[in-house]
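1. Below are the sequence and a predicted model for it; my questions follow.
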Amino acid sequence: MYRAVLIGLRLKNVRRSDFILSMDELAGLANTSGATPAVQIIQERERIDPAYYFGRGKLEEIAHVCAAEGASLLLVNDSLSPAQTRNLQDRFECKVVDRTQLILDIFAQRARTQEGKLQVELAQLNYLLPRLTGKGIELSRLGGGIGTRGPGEMKLEVDRRRIRERIHKIGDAIDRVRNTRSLHRRHRERQRVSTVALVGYTNAGKSTLFEKLTHTATFRSAKLFSTLDPLCRRVRLADGKSCYLSDTVGFIRKLPVELVAAFRATLEEVVNAQLLLHVCDVTSDDLDGDIRAVETVLAELGAARRSTIMVYNKVDRLPDGAAGRRPDGSVRVSALTGAGIADLLSAISQRLGMELSAGRSGLEGPGGGAAARLEVVN
């Protein structure tokens, strides 16, 4: 088990509460990766230091704390530039891993299918490429473990040309996956069966809800990103009809752009769905922030105006624990206990019926935007 020192830089224009939540999330990511957070170090500055990210005076404190704690890992709560990473690594004896590299490492651990592994490798190689120095880099120098799992475990010297060749080869393989998914979608369309996609912040309970709605068992964990590889199952709705329900990777603040690009083939299930179920953890300390983070990724994917039902999860943890539809159109359910699931299925039937009617009339569905969302509280 790695002992890790967590360091974060709060710029003066960032709210303190938002920054604290971000650092807590970094601790969760550390635990998920297999590290033990030992202590947090925080610095407040007007701007980021272009060479070291932190102020020069803070570097001595960080080195002292790492030595005192016996830490072998330094986790930075932001993405570092290649130069910042090199400078910090030269300054400290412990390994330096930024937030992007940490998330990529967790994805490498979570990938189970060949498709998932290829997409993670593509993201990791795109992250690694600008960080190569000189003619190449011997990856074994990185030491293995957190931050280097996946393609980073190769014990050979890799130069830019070989990495670009591998990126091109993986891209071709992912294109074939995309074509296969497109064929599957066309098959579902010929069956005249709608597709509903689950989206949400990581650990919001999407997989539990997926299991409850589809009556199937999937891999679940209390750790972040328990679901990485996409799943699609048929669901019987309240009106006797059925739809396909798709579950895919959870989103997070500062989701690495490398991952969004690499997982586009998988996330096309979201873009092409007739209806989204946006699953939220109603007990989250920053529910609004979680929602905004998911909506930001949806906008990047071109799915911001997709018809959406908001599903607030874990209502069983609230004092009243109330479930069922509300006058404002929302529904409270618990994916764990099953309370309110019937109301959710009814809401899905109603929304899909409205979308079908709108499609026949050539009009945009009633859920085409945040202001028109039907809220379902899970």
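-> Done, it's in. Since we're looking at a predicted model, the values are computed, not measured.

2. Going by C-alpha atoms from here, please, whenever you check contacts or count neighbours.
-> OK.

3. just checking, what's the longest helix in the chain?
-> What stands out as the longest helix in the chain, according to DSSP state H, is helix 160-190.

4. Give the next helix or strand downstream of that helix.
-> strand 195-200 (DSSP states H and E).

5. which residues sit against that following strand?
-> Residues from elsewhere that reach strand 195-200 (C-alpha atoms under 8 Å, 6 or more residues apart in numbering): 206, 210, 243-251, 269-270, 273-280, 291, 294.

6. Stretch 112-123 too?
-> For stretch 112-123, the external contacting residues (C-alpha under 8 Å, 6+ apart) are 104, 107-108, 111, 150-151, 167, 170-171, 174, 177, 228-229, 258-259, 261-263.

7. let's see 7 Å
-> 104, 107-108, 111, 150-151, 167, 170, 229, 258-259, 262-263 (C-alpha atoms under 7 Å, 6 or more residues apart in numbering).

8. So which of those residues are in strands?
-> Judged by DSSP state E, strands contain none of those.

9. most surrounded residue in those?
-> Tallying neighbours with other C-alpha atoms under 10 Å puts residue 107 at the head of the contacts of stretch 112-123, with 29 neighbours.

10. if we can go back for a sec, identify the farthest-apart pair in the contacts of stretch 112-123.
-> Using C-alpha to C-alpha, these span at most 20.1 Å, a distance reached by 167 and 229.

11. okay, now residue 113: neighbour count?
-> Neighbours around residue 113, by other C-alpha under 10 Å: 11.

12. before we move on, back to that, of the contacts of stretch 112-123, closest to residue 83?
-> Among the contacts of stretch 112-123, residue 258 lies closest to residue 83 (C-alpha to C-alpha), at 18.3 Å.

13. another structure for you, compare them:
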Amino acid sequence: MPDIQDKDAAPAILVGVDLGLPHFDAELEELGELARTAGLEPVGRITAKRKAPDAALFVGKGKADEIKALATELGATEVLFDQALSPGQQRNLERHLGLPVNDRTLLILEIFAQRARSHEGKLQVELARLQYLSTRLVRRWSHLERQRGGIGARGGPGETQIELDRRMIGDAIKRTKDRLDKVKKQRTTQRRQRDRQGAFNISLVGYTNAGKSTLFNALVKAQAYAANQLFATLDTTTRRLYLDDVEGVKAGRSVSLSDTVGFIRDLPHGLIDAFQATLQEAADADLLLHVVDAANPHHPEQIEEVQRVLHEIGAAEVPQVLVFNKTDALQAAPRQRSDVFELEGAPVRRLFVSSRTADGLPDLRRELAERASSERTPQPGAQLHEEPA
């Protein structure tokens, strides 16, 4: 079924293949949001059901012909797959369809490249992009099969262009990793400084577009970029949050609050590896505020995906508080402000808030004050520095 097209965006066909996995997005809603975020406009959607991907065309020849016919009918200039394609499948599909074909992984990489602002963020995205590109050298360029060699030629005798390009990308990956290692050491030094000062460290984590940055701004009165879109911000920002004494709780101290990059289903492993320095903020935290979009009907699956990534980065054992955000968007308001939620078989405190209207934020501040007051206290005279990444 055709979508309403934005005249300023390149038209794209969305393709999803149901392989029997529980998280299949039959409406391709999230892929459509990713496409719009990357500057494309979905004009048509096609789904297929298979027991396993076709080795050559992923969807099989019959479905590939259907995609080609729809793309021609709707004037699409690109085809986007909701699953990761192998280099061979991508190359074969482009030849069959006569159009550029990209997968979910490249789409997320493109968005990250557009959104990265800090030096660290740009390095992380560049590393992930190079790692992805290193597997795609045989994708489109037949000239890479030509050999080069002889007197005055670059490379050894008979060295092919593809070998040269692969070596150049390998060198670029090494340089980028070296630069990121320096950034990682700087972050480690900053965290050690906060530890010496006795800072209680809190990190916001959650699925992309759950409202983490809006909640961060509401708590610390900052101006971090926040928007109703996927991956609105990629760069970790750390600020000081002062927690007043509240009834029955003696806090009266500053804590460190960090806003981190959002997670998403099938987040490319290259990005998780590349963003290790940033995601380490979550692994080293004393408390995680796991922000959930309460108005999203798929929030149970999103919670599971966040937990999967937390396990992958070594942050699964950090204590959590679930913050069900965007209650103002619910048709019926929650009957209570807090309760206990079972997360991976363990009881976890859950609070209901609206970052936009500030409803429930006093209860969240009280929860943070209780957590901070039960932990270590800062050393006399210690100052907590603000650290925008």
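-> Good, I have the coordinates. Quick caveat: nothing in here was measured; it's all calculated off a predicted structure.

14. Let me see the ranges of the strands in structure 2.
-> Taking DSSP E as the criterion, structure 2 contains strands spanning 10-18, 40-49, 78-81, 101-103, 147-148, 159-160, 201-206, 237-243, 253-259, 287-293, 320-325, 338-343, 346-352, 387-388.

15. distance from the third one to structure 1 after superposition?
-> Taking mean C-alpha distance after the TM-score superposition for structure 1, the mean distance separating strand 78-81 of structure 2 from the aligned residues in structure 1 is 0.4 Å.

16. residue contacts, the aligned partner of residue 209 of structure 1 in structure 2?
-> In structure 2, residue 209 of structure 1 lines up with residue 215, judged by TM-score structural alignment. If you count contacts by C-alpha under 7 Å, 6+ apart, residue 215 of structure 2 has them with residue 355.

17. Can you tell me how far the spatially most central residue of structure 2 is from residue 225 of structure 2?
-> Nearest residue to the geometric centre of structure 2 (C-alpha atoms, centre = their mean): residue 263, 3.8 Å. Distance, residue 263 of structure 2 to residue 225 of structure 2, using C-alpha to C-alpha, to the nearest Å: 17 Å.

18. Please apply the same query to residue 257 of structure 2.
-> According to C-alpha to C-alpha, residue 257 of structure 2 stands 16 Å off from residue 225 of structure 2.

19. who's more crowded, these two?
-> Shown here are residue 257 of structure 2 and residue 225; by other C-alpha under 10 Å, residue 257 has more neighbours (27 against 12).

20. counterpart of the more buried one in structure 1?
-> Using TM-score structural alignment, residue 257 of structure 2 sits opposite residue 245 in structure 1.

21. isn't that match right up against residue 237?
-> No - at 10.9 Å, residue 245 of structure 1 and residue 237 do not qualify as touching, with contact defined as C-alpha atoms under 7 Å.

22. how deep is the residue nearest to residue 204 of structure 1 when sequence neighbours are not counted tucked in, by neighbour count?
-> Leaving aside its sequence neighbours, residue 204 of structure 1 sits nearest to residue 281 (C-alpha to C-alpha, 6 or more residues apart in numbering; 4.7 Å). By other C-alpha under 10 Å, the residues close to residue 281 of structure 1 number 24.

23. ok, residue 32 of structure 1 touching residue 225?
-> No - in this structure residue 32 of structure 1 lies outside contact range of residue 225 using C-alpha under 7 Å: 8.5 Å.

24. since we're on residue 267 of structure 2, how many residues are nearby?
-> By other C-alpha under 10 Å, neighbour count at residue 267 of structure 2 equals 16.

25. Now check structure 1 for the residue matching it.
-> Match for residue 267 of structure 2 (TM-score structural alignment): residue 255.

26. Who's the closest spatial neighbour of its match, skipping the chain neighbours?
-> Once flanking residues are discounted, residue 255 of structure 1 sits nearest to residue 100: 7.5 Å by C-alpha to C-alpha, 6+ apart.

27. What count of nearby residues applies to the one you found?
-> As a burial measure, residue 100 of structure 1 scores 22 neighbours (other C-alpha under 10 Å).

28. That one corresponds to which position in structure 2?
-> Aligned partner of residue 100 of structure 1 by TM-score structural alignment: residue 105.
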